[in-house]
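Participant: Sequence first, then the predicted structure:
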Amino acid sequence: MIPRKSIVTKLWIYMTVLTVVALLISGLVLSNIFEDFYFNMRKNEMINEGQQLISLILGGINPSELLDISKFINAYSVIIDRQGLIQASSNVLKFEGVAIGPKELREVLNGNIVVSKSFVSQFDANMLTVALPIRTEGNVIGGVILFSPMSSIESTIWQIRYLVLSVAGASVLVLTALSLVLSKTISKPLIQMKKVAEEIARGEFGTKVKVKSQDEVGTLANAINYMSEALNKNINMLDQEKRQLQNILLSMTDGVITFDAENRVIMANPQAVEMIPDLKQNGELKVPKIIEPIVKKAMKCSEFISEELEIDGKVVAVKMTPLLSDDGVLQGVLAVLQDITRERKQEDLRKEFLSDVSHELRTPLTYLQGYTEALIDGIVKDSDEHDRYLNIILEETLRLRRLVDELLELSHMEAGHLNIQKDYVSIKELVEQVCKKFLPICEEKNINLKIEIENIPPILIDEDKIEQVMINLIDNAIRYSPSGQDVLIKAGADETGVTISVRDSGSGIPDSELPFIWERFYKVDKSRARKDSGTGLGLAIAKRIIELHNGKIWVKNCAEGGTEFSFFIPWDT
């Protein structure tokens, strides 16, 4: 701390200067008071002594005896007549002629007492002169003049001044020390409040000002303590709100970006960075070029803007909202990014769903109508041809039945109305049983069906439902595998549950299509012939059955070719 800026030093200097000035003024006033007092006292003494001399003279004393009388008074005496001429004087005086001036003489002859301080050449010094009139029978016949050296008076006055100065000097030293102590006492709580204020500025709110006085300093200390508590409470609330906002931004599936009025990125959550990789460059947030025109447009028109962009194969909905102050000044822009790729895909799937359902229903109905009308009209005469028409009608009827049954089954599953009948089942026997059903088809397509099954204990499952899942997976694997290739079925277990996989030898599924194969009526190859493809509901049903068993199902493309579908069922389902 710089001394000249210290409040202790300032208070000490101010109080010391004030004390010195006050003592100097007091000393001067007291000195003048003592000087006047002593002067008046000496004047009154000389007037009394002169009146005593006049009494003696009027009593008949010989003026020559004044020498003896002067020994008993501290003054020199002179007797004058009405003309001011000296009639007698102390023998030490060498007055000749007039002892006082004409003005003073007139005052004395008029019966007044004259007092003056002046330099008297006969004494070669400053003298206090007192002249008293001598009256007899009411007339002034002369006067008595007394001279007292001013040196004695001045010596006494200087002693008094020295005493006053000594007392003042001692008082200055004592009061300086006291002022230093007092300034420290006064400034101590202020210094403490300064330290507490600095700690508050650093964000430390635990320290309090310990001032118990009830004056203005105590009131200020209480105000600082209250301010500290209020700031601590408000900052904690702001931190809590900030953490909540941060948690909200982190838990959102949407991306959020805020821009300032200069088109600079202030904040972006990880979801936004994931959607727009160009948002973060060299560890710094930069405005991506792909959305920069939208940001500028939102700033220019100060209106809500919503657009859709395709970024790295994803469809992203960009919504820009300008941030305006209360007086309408633009402060920035808030951007919300939504990955609507799945929604757009699902929208396309819904359209395909309607198209596929219409197709799946219209085609067999067309067959049924055509062949039925042919039979009714009697167009078919040959019995073999008649039986072939009936078989086609039966086949299309069964196709419609399977389609309706699968739709109803999936609807019941999604509504939670499907009952699962669990029992302990041998996975090995279940897989072998399902594979036997596909042996004729495998022989027809020249597909080699391989089975690799470990020794797995019985597991608690719904045998019919799991068999339905396996039939769907194996049927798809055989359908999409070229002739002469293999379909591998594997089953294994660990401490958590059983995993069953079905791998085909086909061309695989595009990676961009993998997330959508579990949707209803979804078909990877849209151009595949109807008779070679299923209804598109099998995988959706299989996924729901596995989920009802608290398991999971997934698919991956194999590096050596083909696609592998797998599902896992825990022991405790």
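Facilitator: That came through fine. Predicted, not measured: the structure shown is a model, and the values here were computed from it.

Participant: can we go C-alpha only for contacts and neighbour counts from here?
Facilitator: OK.

Participant: ranges for the strands of the stretch 101-250 of the chain?
Facilitator: Counting by DSSP state E, counting those that start in this stretch, the stretch 101-250 of the chain forms strands over residues 114-120, 125-136, 139-149, given from the N-terminal end onward.

Participant: Take these and lay them out in TSV including mean neighbour count and distance to Glu452.
Facilitator: Formatted as TSV, these follow (neighbours: other CA atoms under 10 Å; distance: least, CA to CA, whole Å):
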stretch	mean neighbour count	distance to Glu452
strand 114-120	15	144
strand 125-136	21	144
strand 139-149	21	145
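
Participant: try this one side by side with the last:
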Amino acid sequence: MTLRHSLFDKIFISFLVIFTVCFGFIVLYASNVTRSMLVDDRTEVLTNEAFLIADQTVAGYVQGVYTKDELQESLRYYSDKLNASIWVTDEKGIIYGFANADGHPDNPKNIFLVDPDFDIYTAQSFNGKFYNTFKSNVISVAIPIHINNQPNGMLLIHSTVEQLQNIQEKIVKLIYAPYLFMIIISFALLGIISGKVMRPIRKINSVAEQYSTGNFDTPMDIHSNDEIGQLASTLEYMASELAKLDEYRKAFISNISHDFRSPLTSIKGYIEAIQDGTIPPEKQSHYLDIVVQQTNRLTKLTSSLLELNNYDSYGIWLVCKDFDIVELVLSAINSFEGRCIEKQIAIRLNNHTEHSIVHADKTKIEQVIYNLLDNAIKFTPNGKSIYVTLSEKHDKIFVSVKDEGCGIPKDSLNRVWVRFYKADRSRGKDKQGTGLGLAITKEIIKAHNENINVVSTEGVGSEFTFSLSKATTDSEQS
């Protein structure tokens, strides 16, 4: 019950904070957008009215059609109609016609008293106190007057924004009132939905406690197609993988015990046979060679275990430099010449690269190629071939080692990288293998931030492919 309340409280508070922030943002956004739209619309109306007044009234006055009193009367009419102050200036900035709206201060005598650099030849619009002429914000538009295509002063209209604020408030209320209603409905639904969500969560928590005790067979019994169902499926998958990991741990101990016990048994048996005289002196040298071979196998196994343990604890220390991957591959192939002659195996190199310089740890990559070739030779029958192919794509070089061996069973492909794992077929044929070569290879390639993959078909063979980054032009030149 404590879990339910604590989680529900967190959900409730989170929703409350989110809705409050969103509501504030919407109100702020709606206010600003509405105000901007109203100001733009008002500015457009005032601009149109300014052109109308300039073309009809001011132009008539300048051309002698209207008297000064008629001009003033017409300006007062438009001022009352627009609830705005109207100023008319000549080309020297002198305001000779004006009509000030209620609450607006008297107009200046000359527009240049407001701003000496005021441009009376360009249409402009302002939103503010117009150079501190007004006590509150106004919307101002200014258009140049042209008579017979000649500049003849400017007409300015200043409209108060108070009336826009009233309109703005009404529009914003229309926007956030439904949103408030939606918040109330949402919190009501939240209480209902949270109850349905908490039941499977409590079930998941109970089963997870069973998993923590090692009881990985406890079923979830949650079969929904939503996120809760996916979580339950993921946990069940995790439990099955943990069960497999426990099996792997047992198999790991069994394998390492077997791989240590077999050579130790041989060494003990041969030495005891030499001590008690069962093996005659003339044959002791032969059996001592076998003891040395088994000792070397134990040494190799121990070194590989230590190497992998260091990788797990400290990671792989790479000393990267530029080198020719083709030369490295050729060197590795040549090192297996004796074994290839013994088994009548041909290693064929196919180089499809134009730029074979890579940037990597040369020693570690040499170990990778050696492991892959060694693995291929072990499982390739006499008289068959091994193909080493180099190709390039964009900034990567790909190296593949393909054999004509027995292949790897499909259900074993994902486990070839597991330490000490050996497919049943390979265990029978390779008594000297440690089962660690591919695990070490995988760790080295992963440390280079590259990939290695295997494709295999039973009865046809296996192909291991890994990638390396090309050396950059700058590093090649250096």
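Facilitator: Thanks, I have it. Only a predicted model underlies this, so the values are computations on that prediction, with no experimental measurement involved.

Participant: one step back: mind giving me JSON lines with the strands of the stretch 101-250 of the first structure and columns for distance to Trp518 of the first structure?
Facilitator: Written out in JSON lines, the entries for these read as follows (distance: least, CA to CA, whole Å):
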{"stretch": "strand 114-120", "distance to Trp518 of the first structure": "130"}
{"stretch": "strand 125-136", "distance to Trp518 of the first structure": "132"}
{"stretch": "strand 139-149", "distance to Trp518 of the first structure": "133"}
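
Participant: pretty sure Pro189 of the first structure contacts Val217?
Facilitator: Yes - Pro189 of the first structure sits in contact with Val217 when judged by CA atoms under 8 Å, with a separation of 7.5 Å.

Participant: quick one: which of those two has more around it?
Facilitator: Neighbours per residue (other CA atoms under 10 Å) separate Pro189 of the first structure from Val217, with Pro189 holding more: 20 against 17.

Participant: So Val88 of the second structure, which state does it fall into?
Facilitator: With DSSP: H, G, I helix; E, B strand; the rest coil as the basis, Val88 of the second structure sits in strand.

Participant: That one contacts Met154, doesn't it?
Facilitator: Yes - with contacts defined as CA under 8 Å, Val88 of the second structure counts as touching Met154 at a distance of 5.9 Å.

Participant: quick one: which of these two has more around it?
Facilitator: Each of Val88 of the second structure and Met154 has its neighbours counted (other CA under 10 Å); Met154 has more, 28 against 24.

Participant: Find the nearest non-adjacent residue to the more buried one, please.
Facilitator: Distance criterion CA to CA, 6 or more residues apart in numbering; nearest residue to Met154 of the second structure, sequence neighbours excluded, is Pro144 at 4.3 Å.

Participant: got the residue ranges for the strands in the stretch 351-478 of the second structure?
Facilitator: Secondary structure of the stretch 351-478 of the second structure (DSSP E, counting those that start in this stretch): strands located at 357-361, 385-393, 396-402, 452-457, 461-469.

Participant: just how off-centre is the fourth one within its chain?
Facilitator: Per CA atoms, centre = their mean, to the nearest Å, the displacement of strand 452-457 of the second structure from the mean C-alpha position of its chain is 28 Å.

Participant: Next, the buried residues of that strand.
Facilitator: For strand 452-457 of the second structure, a neighbour-count test (16 or more other CA atoms under 10 Å) marks 452, 454, 456-457 as buried.

Participant: And Arg348 of the second structure, what's its match in the first structure?
Facilitator: Arg348 of the second structure maps onto Lys450 in the first structure when the alignment is built from TM-score structural alignment.

Participant: which SS state does that match fall under?
Facilitator: At Lys450 of the first structure the chain is in strand, as set by three-state DSSP.

Participant: which residues does it contact?
Facilitator: Shown here is Lys450 of the first structure, whose contacts under the criterion CA atoms under 8 Å, 6 or more residues apart in numbering are 486-489.

Participant: Can you give me the neighbour number for the nearest residue to Phe259 of the first structure once chain neighbours are set aside?
Facilitator: The shortest distance from Phe259 of the first structure to any non-neighbouring residue, by CA to CA, 6+ apart, is to Val265 (4.6 Å). Val265 of the first structure is surrounded by 20 other residues when neighbours are defined as other CA under 10 Å.

Participant: wait, Val265 of the first structure sits on Thr258?
Facilitator: Yes - with contact defined as CA under 8 Å, Val265 of the first structure reaches Thr258; the gap is 6.0 Å.

Participant: rewinding a little: reformat the strands of the stretch 351-478 of the second structure as a markdown table; add distance to Ile183 of the second structure.
Facilitator: Shown next, in a markdown table, are the strands of the stretch 351-478 of the second structure (distance: least, CA to CA, whole Å):
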| stretch | distance to Ile183 of the second structure |
| --- | --- |
| strand 357-361 | 59 |
| strand 385-393 | 55 |
| strand 396-402 | 55 |
| strand 452-457 | 53 |
| strand 461-469 | 55 |
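
Participant: among those strands, which is nearest Tyr237 of the second structure?
Facilitator: The stretch from those with the least distance to Tyr237 of the second structure (CA to CA) is strand 452-457; that distance is 23.9 Å.

Participant: Packing partners of that closest one?
Facilitator: Based on contacts counted as 3 or more CA pairs under 8 Å, 6 or more residues apart in numbering; DSSP states H and E, the elements that strand 452-457 of the second structure packs against are strand 461-469.
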